[in-house]
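[1] curious how this folds, go ahead:
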Amino acid sequence: MTSSVAPRISCNTLYDDGDARPGQDTARIFNIQRYSLNDGGGIRTVVFFKGCPHICPWCANPESMSPRIHTVRREAKCLHCTPCLNDADECPAAAMERIGRQVTLDELLKEVLKDDVFYRASGGGVTLSGGEVLMQAAFATRFLERLQALGIHTAMETAGDAPANTLTTLAGHCNQVLFDLKIMDPQLARTILNINQQRVQENFALLVARGIDVIPRLPLIPGYTLSEENLRRALDFLAPFKLKELHLLPFHQFGEAKYRLLNRDYAMRDVPAPDEQEITPLREMAQAAGYHVVTGG
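    As a prediction, the model looks like this:
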């Protein structure tokens, strides 16, 4: 975001390291999280893909928004070298940290297969997340094909806002799709999140019609989705599909430190996480509609 940097600039400035684009044979990721229990069944490895077309004010992974690889400076570690090379590989104090990396199909497969024994023992597998994995669908599809050929359970987390063919091709290689429904009002979804809600709902219906195991998830965000009205609209939309499970994802502040690191404003900085009294009526609404409700994913 900043093109030139003085040696003693205040901390947490973002630098871009280039804009080479990933493709069918390479992908851009920013994290691999092992031993996850909240992103599908069993013990899972979650691969976080970089880049997202949406602008959710509550995003807990702001480092995922840009598709580009960038470097941040951790001021607490900085020795204020002169001149500063702004290079994560050369920094003597490890104050410069690169966010994002390019991986090949074979490299990523090798990394996730390190946990294969845990998948087999627990009924787990690999989940693709982001960012928005649909932005790198060509690579992700090939990656899931390889995993399924090895008998590994596959899942993805998505907001579903992409051309139908892109979504259905990728979802066709998933054993499960964790599908986020956010602001249900189409105009507000477009204005606040840059989400095409009509397309999202059409895509959701298409996946269910194709027999894919889809689990709807609804974030509970104060001021945006933490309301009976938004939940009611979600339940009305979901009613014809007769699904059994719904995940409610209460807002948290786990991402706040990342905004400081990236030197970005955080719209939710002073917003407290909802307490049980706020969550309980919404959970009871969903249960009354016949869902097994999982709170927290």
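[2] going forward, measure contacts and count neighbours with C-alpha atoms only.
    OK.
[3] check which element follows the longest strand seen in the chain along the chain.
    Criterion DSSP state E: the longest strand present in the chain is strand 26-36. Sequence-wise, the next helix or strand downstream of strand 26-36 (DSSP states H and E) is strand 44-49.
[4] C-terminal to that following strand, what's the next element?
    Later in the chain than strand 44-49, the nearest helix or strand by DSSP H and E is strand 70-73.
[5] for that following strand, name the packing helices and strands.
    Identification of packing neighbours for strand 70-73 by 3 or more CA pairs under 8 Å, 6 or more residues apart in numbering; DSSP states H and E yields strand 14-16, strand 96-99, helix 256-262.
[6] tell me how far the longest strand of the chain is from the chain's mean position?
    11 Å (CA atoms, centre = their mean, to the nearest Å).
[7] what's the answer for stretch 36-46, then?
    With CA atoms, centre = their mean, you get 14 Å for stretch 36-46.
[8] again with stretch 283-290
    26 Å.
[9] to compare against the first, here's another:
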Amino acid sequence: MTLSAVQRISCEVLEGDELKARIFNIQRYSLNDGHGIRTVVFFKGCPHHCPWCANPESLSGKIETVRRLSKCLHCPTCQNDADECPSGAMERIGRDYSLAELETEVLKDDVFFRSSKGGVTLSGGEVLMQAAFATRFLKRLKLLGIHTAIETAGDAAPEKVLALAQQCNEVLFDVKIMDAEIAKAELNINQPRVLANLKMLVEAGIHVIPRVPLIPGYTLERRNMEEILQFLAPLKLSEIHLLPFHQYGEPKYSLIGRAWKMQDVLVPDESEINPLRIMAENAGYRVTIGG
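    Predicted coordinates for the structure are as follows:
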């Protein structure tokens, strides 16, 4: 690499370094959020309220402090301060990172990215709520040759979505309830804008993988899948992920003082998932269950 090229990259990497993002988790060695071994960065804050959300700690954009009773020593005088807690029972959810700080964290796993053809995935919450930081961060990783992906519902201004997507190798794009009125009422999602953004990204040459959460009472039904496949058909995509509902996020709700509204919903079995999988396969898609 020439000196001028090094200087150019250095300037681009440092540009915007005053930006900060609020992150609530950095998950290493993930195999379900893109290809290879990945480090997933979870951005805090989400404009939607999907009842099945497995990361309820992501919903608020504020830094929250919680108490894990299993660790609590029941001190006579509790300071309610995560920094003062002797057992670690008081835990702060959310931390602000600069671009350089977050880059340092994810590069700890660089050897795994290189050996497995993995990389970094930005998730949430909704990464588009902190799009300026995320776009700049992906640009830095791109200059370092690291494979990048985002997980998003795509519900934001098209210029914001496109600018972010252009800096990554693939977009894992959630497609949920197709009925626009129900999507708005149940999830606070602008479904026409979501679909327009998905189409825009594909037409711009972005590698998009649609992902459909299979949620009993919401999306786990034939008509919704038919409408998804009808919409996707002209886009000529080759792959789709089906994400069956699970109860893994339930313990987090009581931890942060939120009600888990899906406690009586059963996890779908193969007899419920297979018809939708077969529909997608018959439409010509390579189907992955679970992402």
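[10] hmm, back to that, I'd like the helices and strands packed on strand 70-73 of the first structure as JSON lines, with mean neighbour count and distance to residue 86 of the first structure appended.
    What follows is those, written out as JSON lines (neighbours: other CA atoms under 10 Å; distance: least, CA to CA, whole Å):
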{"stretch": "strand 14-16", "mean neighbour count": "19", "distance to residue 86 of the first structure": "8"}
{"stretch": "strand 96-99", "mean neighbour count": "20", "distance to residue 86 of the first structure": "7"}
{"stretch": "helix 256-262", "mean neighbour count": "17", "distance to residue 86 of the first structure": "15"}
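[11] do you know how far the corresponding residue of the second structure for residue 151 of the first structure is from residue 47 of the second structure?
    Taking TM-score structural alignment, the alignment pairs residue 151 of the first structure with residue 145 from the second structure. Distance from residue 145 of the second structure to residue 47 of the second structure, counting by CA to CA, to the nearest Å: 32 Å.
[12] more neighbours: those two, which one.
    residue 47 (17 against 11; other CA atoms under 10 Å).
[13] in the second structure, what residue corresponds to residue 138 of the first structure?
    So residue 138 of the first structure corresponds to residue 132, using TM-score structural alignment.
[14] do the same with residue 161 of the first structure
    Using TM-score structural alignment, residue 161 of the first structure lines up with residue 155 in the second structure.
[15] distance of that match relative to residue 131 of the second structure?
    12 Å.
[16] pretty sure residue 30 of the first structure sits against residue 50.
    Yes: with contact defined as CA atoms under 8 Å, residue 30 of the first structure counts as touching residue 50 (5.9 Å).
[17] so which of these two has more stuff around it?
    Of the pair residue 30 of the first structure and residue 50, residue 50 is the one with more neighbours under other CA under 10 Å, namely 29 against 21.
[18] ok, now which ones touch the more buried one?
    Contact analysis of residue 50 of the first structure by CA atoms under 8 Å, 6 or more residues apart in numbering lists 28-30, 63-68, 100, 130-133.
[19] now which residue in the second structure aligns to residue 25 of the first structure?
    Match for residue 25 of the first structure (TM-score structural alignment): residue 19.
[20] and that match, what does it touch?
    98-99, 133.
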